[in-house]
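Participant: Starting from these lines, generate the structure:
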Amino acid sequence: MPAHNAITPDKLTRLIGLPGSPRIIDLRDAPSEAIPGSRYPDSKDPTRWGRHGDTIVVDADGRGAAVSAAAILRSEGISAEVLEGGFAAWADAGLPTVSFAHLPRRHEDGGTWWVTRSRPKVDRIACPWLIRRFVDPEARFLFVAPAEVLTVAAQQQAEPFDIADERVFWSHRGELCTFDLMVEAFGLGAHAPLVRLAAIVRGADTDRCDLVPEAAGLLAISLGLSRIHSDDHAQLEAGMAVYDALYRWCRDAQAEKHDWSSHQPARGKVSA
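Facilitator: Take a look at the predicted model:
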């Protein structure tokens, strides 16, 4: 049983990567890897972190600054817990971590900035979803004309992605799409649900819908969204829900089947 006002790594791992995930505040200095979805406050004063929902505070071992920070947040009326055992316990349990080896520098607003081609379809929605859910919840995405991507990248110190240029790190590699590269480069290649999702994205994005059955469905939904939304950011927000659902299916819903009789009451029984 976890200590009072603490959450175990096993329980927290079931909450990451979801739209309703708790805010995870990492207090360690310049970590090279972290729990997916972690945030890094500019101020050491928890009262300046803003008012949010459920918060998990992480330090190295669960006995340091996280304890007092969580207590201060609770005094502000914010539900806050400490990760039991800190990041060390998370890493020792072999749970998913994000590597920052290829993470762009953060801007003054606290987030990384990224730029890609306008009118996204598959990869250019899947990659922002991955970044916001697992790498940097504060990330900002810029959509511009293809010929302007590198110019805007240089002007705004934004990281270019999913563009066919040998100078761009985040792009297709052989048969792999940009989403595949991000999963691997951010150290998430051992997280089975993302590996399953990557196959769906790859099939939909590279005209190989025979890779997995779900690829054709993702392609159809993606093309439909691109016709519904003329604004790229509105399309991104709508697409986030699509990838949230696919990720959750990849994580724990593959075994569930559905047909006309799947949810009918048992014969001879009347539903209440």
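Participant: contacts, neighbours, all on C-alpha from now
Facilitator: Noted.
Participant: what about residue 68, how many residues close to it?
Facilitator: Using other C-alpha atoms under 10 Å, residue 68 has 14 neighbouring residues.
Participant: this one as well, want them side by side:
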Amino acid sequence: MPANSVITPDKLARLIGLPGSPTIIDVRANSEQAVPGSIFRDVASPLTWARENDSGVVIVDSDGSAGASIAAVLRSDGLAAEALEGGFAAWRAGGHATVSLDSLPPRHDDGRTWWVTRARPKVDRIACPWLIRRFIDPEARFLFVAPGEVLTVAVQQHAEPFDISDDRVVWSHRGELCTFDVMVEAFGLADHAPLAHLATIVRGADTDRLDLAPEAAGLLAISLGLSRTYADDHAQLEAGMLLYDALYRWCRDARDERHDWTSHTPTRAKTSA
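Facilitator: Model prediction:
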């Protein structure tokens, strides 16, 4: 049984991609792959980033040899902190999803990746930021601008353009795939079954192929409704995060559950004659 100061890979895997999950801090140098949702910090100065998240912190090192001591320092400062048992080596050995960092855009001086896309988002331009914040860079910044300004702003602000029709843009539709599909594949997450199923739903809603999944029509309807409910793109993104959190959790845990008038009615006890 693991100590209270560590978390097992299996337990952490159940928290990945969910709202309120712990902040995952990777202290390895020159990493090509990582636990999804990780942020990266200098191992030499843990107290400078101690107040990361009210939900707690998980430290990921290479093999578990350094994470425990860093977590202990953070706990001494009043933060709920654990080390990943066995480090990233144990995570990979357990067959858990990893995110490839090769395709990650350069980070700004603030340590965050910056992205830019067209204003008034509908499907892909909410789904992609959700994917990035939950699995790739939780601290990512998103800029919404007029369609004709995306590439100009990308250059001026050193932001990565996405979901715009231009051959120079890496993150956009490719054949029958939507931008969300392209990101899932490029960041090495295509084998994560819940995300793969979610990608099919997003593709159906975003490319007018509602036959791909029964849920695609519902996602399209809710997405269009959100777009008309919020005048501010960032407020819409925050609302959309909850939508995709719920849809991802359904893809992961609830696809076999059914609901009707009697499905959750408690069984009545038999009465004696």
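Participant: What residue in structure 2 is paired with residue 5 of structure 1?
Facilitator: Structural alignment (TM-score structural alignment) places residue 5 of structure 1 against residue 5 in structure 2.
Participant: And for that match, nearest residue in space, chain neighbours not counted?
Facilitator: Sequence neighbours aside, residue 82 is the residue nearest to residue 5 of structure 2 in space, at 4.8 Å (criterion: C-alpha to C-alpha, 6 or more residues apart in numbering).
Participant: What residues does the one you found make contact with?
Facilitator: 4-7, 56-59, 67-68, 71-72 (C-alpha atoms under 8 Å, 6 or more residues apart in numbering).
Participant: right, and the match of residue 5 of structure 1 touches residue 68 too?
Facilitator: Yes. If you go by C-alpha atoms under 8 Å, residue 5 of structure 2 and residue 68 touch, sitting 7.1 Å apart.
Participant: Excluding chain neighbours, what is closest to residue 50 of structure 2?
Facilitator: residue 74 (5.9 Å).
Participant: quick one: contacts for the one you found?
Facilitator: 46-47, 50, 80-81.
Participant: So which of those residues wins on neighbours?
Facilitator: Using other C-alpha under 10 Å as the neighbour test, the contacts of residue 74 of structure 2 are led by residue 81, with 30 neighbours.
Participant: I figured it hits residue 67, correct?
Facilitator: No. Residue 81 of structure 2 is beyond contact range of residue 67, at 9.9 Å (criterion: C-alpha under 8 Å).
Participant: Who are the packing partners of the longest helix along structure 1?
Facilitator: The single longest helix within structure 1, with elements called by DSSP state H, is helix 232-252. Counting contacts by 3 or more C-alpha pairs under 8 Å, 6 or more residues apart in numbering; DSSP states H and E, helix 232-252 of structure 1 packs against helix 123-130, helix 192-205, helix 214-228.
Participant: Compare those helices and report which one is nearest to residue 142 of structure 1.
Facilitator: helix 123-130 (10.4 Å; C-alpha to C-alpha).
Participant: So what's the gap between the following helix or strand past that closest one and the chain middle?
Facilitator: As assigned by DSSP states H and E, the chain's next helix or strand after helix 123-130 of structure 1 is strand 140-144. Strand 140-144 of structure 1 sits 17 Å away from the centroid of its parent chain (C-alpha atoms, centre = their mean, to the nearest Å).
Participant: mean deviation of strand 140-144 of structure 1 from structure 2?
Facilitator: On superposition with structure 2, the mean distance recorded for strand 140-144 of structure 1 (mean C-alpha distance after the TM-score superposition for structure 1) is 0.2 Å.
Participant: what's the mean deviation for the next helix-or-strand element following that strand versus structure 2?
Facilitator: Moving toward the C-terminus from strand 140-144 of structure 1, the first helix or strand encountered (DSSP H and E) is helix 149-156. Once the two are superposed, helix 149-156 of structure 1 sits an average of 0.4 Å from its aligned residues in structure 2 (mean C-alpha distance after the TM-score superposition for structure 1).
Participant: Tell me the buried residues in helix 149-156 of structure 1?
Facilitator: Buried residues in helix 149-156 of structure 1, counting neighbours by 16 or more other C-alpha atoms under 10 Å, are found at 149-150, 152-153.
Participant: so which of these comes closest to residue 222 of structure 1?
Facilitator: Residue 222 of structure 1 has its nearest neighbour among these in residue 149, at 21.9 Å by C-alpha to C-alpha.
Participant: pretty sure residue 145 of structure 2 is touching residue 116, no?
Facilitator: Yes. In this structure, residue 145 of structure 2 is within contact of residue 116 by C-alpha under 8 Å, at 7.4 Å.
Participant: Of the two, which one has the most company?
Facilitator: More neighbours surround residue 116 than the other of residue 145 of structure 2 and residue 116, with 24 against 16 (other C-alpha under 10 Å).
Participant: Can you tell me the SS state at that one?
Facilitator: Look at residue 116 of structure 2: counting by DSSP: H, G, I helix; E, B strand; the rest coil, its state is strand.
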